[in-house]
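model this:
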Amino acid sequence: MAKVTDFGASRLLVKDSVQFMTVVQGTLGYLDPEYLQEHKLTEKSDVYSFGVVLLELITRKTAIYSEGLEEGKCLASSFIQAMKQNRVEDILDSSIMHEGMEELLREVAVLGSQCVSIKGEERPSMTQVTDKLKAIRGTWRELLLLKHKATELLIENSGADANCGLSPSMYWTASMMGIDIETPATSLRAVE
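Here you go, the predicted structure:
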């Protein structure tokens, strides 16, 4: 379970500024490698920490995890290595790998690996991260809407007895419960 806590090192900074610290503060696994080496805290340090949380969400591993007999593995390093070896599917949480979602998960994986880049200058800004996540969410919502429409058509074409007299609006899948789906023409809200 990903938790965002203990970021005592975080401070408000003037845009494009750098703050030097004499003592390293923070939680191992979430700390920017540049901060550990140079004691420089920048906006990109937060991007790194956010990237680790993103990786935790899609891998179901903690920032520092154990695998088999190996203890104290760094998720960011393991993930970057998996990306380089083109075996990211091996490290992703299999419970979120659903048919049709592979490409979206790959996009999140690429974004996460960009966020945890060793060099801060190679990381996206938080604005870029937000924009990319919004785009991915939009695509995901479109896929859910298409799946819903396909299910609705199947039910409509299967006859009245098959749906027990329920209206097509009742056929929300469990994964769609509680999710806002926005389209240009309308906004739908699934009810639990």
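
going forward, measure contacts and count neighbours with C-alpha atoms only.
Fine.

which helix in this structure runs the most residues?
Counting residues, the longest helix in the chain under DSSP state H turns out to be helix 126-157.

Now do Lys73: how many residues are near it, please.
Neighbour count of Lys73, defined by other C-alpha atoms under 10 Å: 15.

sec struct for it, please.
strand (DSSP: H, G, I helix; E, B strand; the rest coil).

ok, it - contacts?
Counting by C-alpha atoms under 8 Å, 6 or more residues apart in numbering, Lys73 touches Ile64, Tyr65, Ser66, Glu67.

Just the ones of those residues in helices?
Per DSSP H, the subset of these in helices is empty.

now those residues in CSV, with neighbour count and distance to Gln85?
Listed next are those as CSV, based on neighbours: other C-alpha atoms under 10 Å; distance: C-alpha to C-alpha, whole Å:
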residue, neighbour count, distance to Gln85
Ile64, 16, 21
Tyr65, 13, 20
Ser66, 14, 20
Glu67, 9, 18
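
Check those residues and tell me the two furthest apart.
Farthest pair in these (C-alpha to C-alpha) is Ile64 and Glu67. Separation: 10.2 Å.

and which of the contacts of Lys73 is nearest Val129?
Nearest to Val129 among the contacts of Lys73 is Ile64, at 22.9 Å by C-alpha to C-alpha.

what about Thr127, how many residues close to it?
Thr127: 10 neighbours (other C-alpha under 10 Å).

how much space is there between it and Ser95?
Going from Thr127 to Ser95 by C-alpha to C-alpha, to the nearest Å gives 29 Å.

One more, so I can put them side by side:
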Amino acid sequence: MVQGTVGYLDPEYLQTSQLTDKSGVYSFGVVMVELLTGKKAVFFNGPAEERNLARFFLSALKEDQLLRILEDCVLREGDVEEVKEFASLAERCLRVKGEERPTMKKVAAELEDLTDYYGIGRAVMGWRGIEFKSDSKFWW
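Okay, the predicted model is just below:
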């Protein structure tokens, strides 16, 4: 029996009912896209093809429409290149085949590199979830 939260489930898990280390990477990619777009993993208003955030995001990237789907504050406060790098990492996390996704260790290292290079906020886990603290005000 497949269990999990709709919108965050790894496509391979949906087919095999087998969780892997890369299943969590997929779910984290969905969270990254939520941060970029300000949308929930699944939303019910709008056309059917846009109701799954991961598919909506990947389609927008393929059509070179990333900037159109971003949260307004990301556009206002984020450097376009750093946003594109973050989005590229999210895209790699959302690949259908788990073997094509980075490891969580690699994801963490790339986020750290982005933090160091651009001076963007570091993620801090708290009781409210993820907060981004930054002098540059890149994240909310």
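
Mind checking the TM-score on these two?
TM-score of the superposed chains, computed with TM-score structural alignment, normalised by the length of the second structure, equals 0.80; 124 aligned residues with a C-alpha RMSD of 2.2 Å.

out of everything not next to it in sequence, what's closest to the one residue sitting closest to the centre of the first structure?
Nearest residue to the geometric centre of the first structure (C-alpha atoms, centre = their mean): Leu54, 4.3 Å. Nearest residue to Leu54 of the first structure, sequence neighbours excluded (C-alpha to C-alpha, 6 or more residues apart in numbering): Gly112, at 6.0 Å.

how about the counterpart of that neighbour in the second structure, what does it touch?
Counting by TM-score structural alignment, Gly112 of the first structure corresponds to Ala90 in the second structure. By C-alpha under 8 Å, 6+ apart, the contact list for Ala90 of the second structure reads Gly29, Val30, Met32, Val33.

ok, the first one to Val96 of the second structure distance?
According to C-alpha to C-alpha, Gly29 of the second structure stands 12 Å off from Val96 of the second structure.

and these two? which has more neighbours close in?
Using other C-alpha under 10 Å as the criterion, Gly29 of the second structure and Val96 rank with Gly29 on top: 24 against 13.

That one reaches Cys93, doesn't it?
Yes: counting by C-alpha atoms under 8 Å, Gly29 of the second structure touches Cys93, with 4.9 Å between them.

now the strands for the first structure?
19-20, 40-41, 64-67, 70-74, 180-182, 187-189 (DSSP state E).

out of those strands, deepest packed?
strand 40-41 (a mean of 20; mean count of other C-alpha atoms under 10 Å).

How about the contacts made by Gly46 of the second structure?
By C-alpha under 8 Å, 6+ apart, Gly46 of the second structure lies in contact with nothing.

any idea how far it is from Asp64 of the second structure?
Counting by C-alpha to C-alpha, the separation of Gly46 of the second structure from Asp64 of the second structure is 20 Å.

Repeat that for Val30 of the second structure.
Here the criterion is C-alpha to C-alpha. By it, Val30 of the second structure lies 19 Å from Asp64 of the second structure.

Could you do Tyr26 of the second structure as well?
Counting by C-alpha to C-alpha - Tyr26 of the second structure and Asp64 of the second structure are separated by 21 Å.

ok, the aligned partner of Ser94 of the first structure in the second structure to Asp116 of the second structure distance?
By TM-score structural alignment, Ser94 of the first structure lines up with Asp72 in the second structure. Asp72 of the second structure is 24 Å from Asp116 of the second structure, where distance means C-alpha to C-alpha.

coming back round to it: give the equivalent position in the second structure for the residue nearest to the centre of the first structure.
Here Leu54 of the first structure is matched to Met32 in the second structure, going by TM-score structural alignment.

and if you look at Thr130 of the first structure?
Using TM-score structural alignment, Thr130 of the first structure sits opposite Ala108 in the second structure.

re earlier: neighbour-wise, which of Tyr26 and Asp64 of the second structure wins?
Shown here are Tyr26 of the second structure and Asp64; by other C-alpha under 10 Å, Tyr26 has more neighbours (29 against 10).
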